[in-house]
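S.K.: sequence below, structure please.
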Amino acid sequence: MVQVKAIKAFSDNYIWCISNEAEQTAWVVDPGQAEPVLNYLSEHNLTLSGILITHHHYDHTDGVAALVKEFRDIPVYGPRHSPFKGITHGVSEADKVTVYDYTFTVLATPGHTLDHVCYINDELSFTGDTLFSAGCGRLFEGSAEQMWHSLCKLRALPDECKIYCTHEYTQANLAFAKAVEPNNEYLLSYSDEVDTLRAKDEISLPTQLGVEKQINPFLRSNIATITDELPDELKINLDLNEPWQRFAGLRAWKDKF
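M.R.: The predicted structure follows:
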């Protein structure tokens, strides 16, 4: 039986562990730290078989070297032209990666970084720092237009697809989403559910794409009214008839929120 479980790292990162109980092996996604992974593998009597990397940031890659040292010759999949040099199997748009029963298609999703990729299929997808629950990654390297097109690729997934992102940012993202859409009843109700989970120290992930289409202002930038609450000073020089420019305004607002 294949399972996906969260390994907590740093203050708010999740390293996703895809494990096969019958084989007693596992893959991990974006191991920013090695120690929590090693502890989890030991506790569950698992051997590491491979690593998936979404982008080069340290909190997604710093644990790779120690894991590869411990489990020699394991494959490390990641963006083909990444600044991170620990990748052994470079992947690009439309490449396939098979992990146990799952075959993932690689999506190039520049925006947060230029090398960012996601590993997707109709059942579950690993979105790194591109798509969060109720949010998206900051634009450290790419443009707003690039990020909007990346989000549109993910938006095409089935509503039932589970979204495994890398950070527990959901409550903060929902606070912003409620400022954007203060009358979105689905959003308000969902925010209450997440508050209940977090009060019990339970994680808010994975989310589902269908939920995100209802609560995530960045995925909803195709809606003409999504910028109604956008501060006037952020509307300057934007053509709010263009979805990617509505996205750009929302992202600029979130950066200051």
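
S.K.: make it CA atoms for all contacts and neighbour counts henceforth
M.R.: OK.

S.K.: pull the contacting residues for the nearest residue to A252 once chain neighbours are set aside.
M.R.: Leaving aside its sequence neighbours, A252 sits nearest to L234 (CA to CA, 6 or more residues apart in numbering; 7.4 Å). When contacts are counted by CA atoms under 8 Å, 6 or more residues apart in numbering, L234 is found next to G249, A252, W253.

S.K.: which of the helices or strands spans L234?
M.R.: helix 232-235 (DSSP states H and E).

S.K.: beyond that helix, next helix or strand please.
M.R.: Toward the C-terminal end, the helix or strand that comes next after helix 232-235 (DSSP H and E) is helix 243-256.

S.K.: same for that following helix, what does it pack against?
M.R.: Taking 3 or more CA pairs under 8 Å, 6 or more residues apart in numbering; DSSP states H and E as contact, the helices and strands that helix 243-256 lies on are helix 144-155, helix 232-235.

S.K.: what do you get if the cut-off is 7 Å, keeping everything else the same?
M.R.: Packed against helix 243-256 by the contact rule (3 or more CA pairs under 7 Å, 6 or more residues apart in numbering; DSSP states H and E) you find helix 144-155.

S.K.: to compare with the earlier structure, here is another sequence to fold:
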Amino acid sequence: MITIRPIPAFNDNYIWHLHQDREHWVVDPGDAAPVIRSLDGQKLQGILLTHHHLDHTGGVQALKEKYDCEVFGPASIQGVTRPLQDGDRFSLFGYDCEVLAVPGHTLDHIAVVLNEDGTTHLFCGDTLFAAGCGRLFEGTPQQMHHSLSRLAALPEATKVYCAHEYTLANLAFAAAAEPENPDIQERTAAARAARAQNRPTLPSTIGTELRTNPFLRTGFPEIRAKAAAHAGDTLKTPVEIFASLRRWKDTF
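M.R.: Coordinates of the predicted model:
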């Protein structure tokens, strides 16, 4: 069984540490120091990268030099030893992993789906957040909406390991976009209780996101109405609704 736990970094990043027996991998190490502390003298076999932003890649070179480890990720990132693109498959801890291209936050963004004996794990970087999604720094609303739709189609029990502790802020926006949704209210209470004890609100699940994440709920009437009111215009397509929600969230 794979153990997966978050290594806090910076103000709100999580570097995900995966290990089984003596094998260790980390996802998106923006800083090497907390990874080295977490390993506590054990060897790092490899790194998975989802996109090129420095808070996800800043520790790669130091870790690579110290452990001589593999680096899997988009070909655009310096130091990658195994370039990954949409549809690629590889093995991790003896389990199958599939690569999904999910542009929007950045153009090179990927997600990795790891299937472990009936349990699906999703490492999605800054594309899908708990109750939110990443800003569109490089991609278009069409690209991000398509990327989120791909992730939303995964099994509802899929565990979602995103890279930031943004949950409470995202839930505040979700409540504004869909104030009558009782699942959002319940999730907010649970997230507040977790953070009060300094516990992470992650991982989430795809099922939880489908019930509480406005960016995955563009087909719901209340979301459509709120997005249209914010845009001051009639919105006809899911992409238009998504784009309005994203612009609203940018200034929320």
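
S.K.: quick check, nearest of the contacts of L234 of the first structure to H55 of the first structure?
M.R.: When those are compared for distance to H55 of the first structure (CA to CA), A252 comes out closest, at 22.2 Å.

S.K.: what number of residues lie near that closest one?
M.R.: Taking other CA atoms under 10 Å as the criterion, the count of residues near A252 of the first structure is 15.

S.K.: what does P31 of the first structure give?
M.R.: Using other CA under 10 Å, P31 of the first structure has 30 neighbouring residues.

S.K.: so what does it match up with in the second structure?
M.R.: When the two structures are superposed using TM-score structural alignment, P31 of the first structure falls opposite P29 in the second structure.

S.K.: just the element for that match, please.
M.R.: Counting by DSSP H and E, P29 of the second structure is part of no helix or strand.

S.K.: got the contact list for the corresponding residue of the first structure for V113 of the second structure?
M.R.: Superposed on the first structure with TM-score structural alignment, V113 of the second structure falls opposite I120. With contacts defined as CA atoms under 7 Å, 6 or more residues apart in numbering, the neighbours of I120 of the first structure are F104, T105, V106, F126.

S.K.: now with 8 Å, please.
M.R.: With contacts taken as CA under 8 Å, 6+ apart, I120 of the first structure has the following neighbours: F104, T105, V106, L107, F126, T127.

S.K.: wait, doesn't A94 of the first structure sit right on T103?
M.R.: No: using CA atoms under 8 Å, A94 of the first structure makes no contact with T103, being 11.6 Å away.

S.K.: any shared contact partners between those two?
M.R.: Counting by CA under 8 Å, 6+ apart, A94 of the first structure and T103 have no shared contacts at all.

S.K.: could you tell me the end-to-end distance of stretch 120-130 of the second structure?
M.R.: Between the opening and closing residues of stretch 120-130 of the second structure we find a distance of 17 Å, counting by CA to CA, to the nearest Å.

S.K.: report the distance from that stretch to the chain centre.
M.R.: 3 Å (CA atoms, centre = their mean, to the nearest Å).

S.K.: and stretch 68-86 of the first structure, by the same measure?
M.R.: On CA atoms, centre = their mean, the centre of stretch 68-86 of the first structure falls 19 Å from that of its chain.

S.K.: contacts for that stretch next, please.
M.R.: Counting by CA under 8 Å, 6+ apart, the neighbours of stretch 68-86 of the first structure from elsewhere in the structure are 47-56, 61, 64-65, 87-92, 115-117.

S.K.: what about the strands in the second structure?
M.R.: 3-9, 13-20, 23-27, 46-48, 70-73, 82-83, 89-92, 95-101, 110-116, 119-125, 128-129, 132-133, 159-162, 204-205 (DSSP state E).

S.K.: pick the most buried one from those strands.
M.R.: By mean neighbour count, with neighbours taken as mean count of other CA atoms under 10 Å, strand 128-129 ranks first of these at a mean of 27.

S.K.: so that strand matches what in the first structure?
M.R.: In the comparison with the first structure, strand 128-129 of the second structure aligns to the range 131-132 (TM-score structural alignment).

S.K.: that stretch vs the second structure, average distance?
M.R.: Following the fit onto the second structure, the mean deviation recorded for stretch 131-132 of the first structure is 0.3 Å by mean CA distance after the TM-score superposition for the first structure.

S.K.: now the contacts of stretch 68-86 of the first structure: which count as buried?
M.R.: Neighbour-count burial (16 or more other CA atoms under 10 Å) applied to the contacts of stretch 68-86 of the first structure gives 47-56, 61, 64, 87, 91-92, 115-117.

S.K.: got JSON lines for the contacts of L234 of the first structure, with distance to A22 of the first structure too?
M.R.: As requested, these are arranged in JSON lines below (distance: CA to CA, whole Å):
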{"residue": "G249", "distance to A22 of the first structure": "49"}
{"residue": "A252", "distance to A22 of the first structure": "47"}
{"residue": "W253", "distance to A22 of the first structure": "48"}
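
S.K.: which one of those residues is nearest to E185 of the first structure?
M.R.: Nearest to E185 of the first structure among the contacts of L234 of the first structure is W253, at 21.8 Å by CA to CA.

S.K.: how far away is the closest one from T25 of the first structure?
M.R.: Distance from W253 of the first structure to T25 of the first structure, counting by CA to CA: 43 Å.

S.K.: likewise for Y77 of the first structure?
M.R.: Between Y77 of the first structure and T25 of the first structure the distance, using CA to CA, works out to 17 Å.

S.K.: now K254 of the first structure
M.R.: Per CA to CA, K254 of the first structure is found 40 Å from T25 of the first structure.

S.K.: sorry, back to before: the residue nearest to A252 of the first structure -> the second structure?
M.R.: In the second structure, the residue paired with L234 of the first structure is A231, using TM-score structural alignment.

S.K.: please apply the same query to D59 of the first structure.
M.R.: Under the pairing rule here (TM-score structural alignment), the equivalent of D59 of the first structure within the second structure is D55.

S.K.: now that match. Nearest residue, chain neighbours left out?
M.R.: Spatial nearest neighbour of D55 of the second structure, excluding adjacent residues (CA to CA, 6+ apart): G30 at 4.2 Å.
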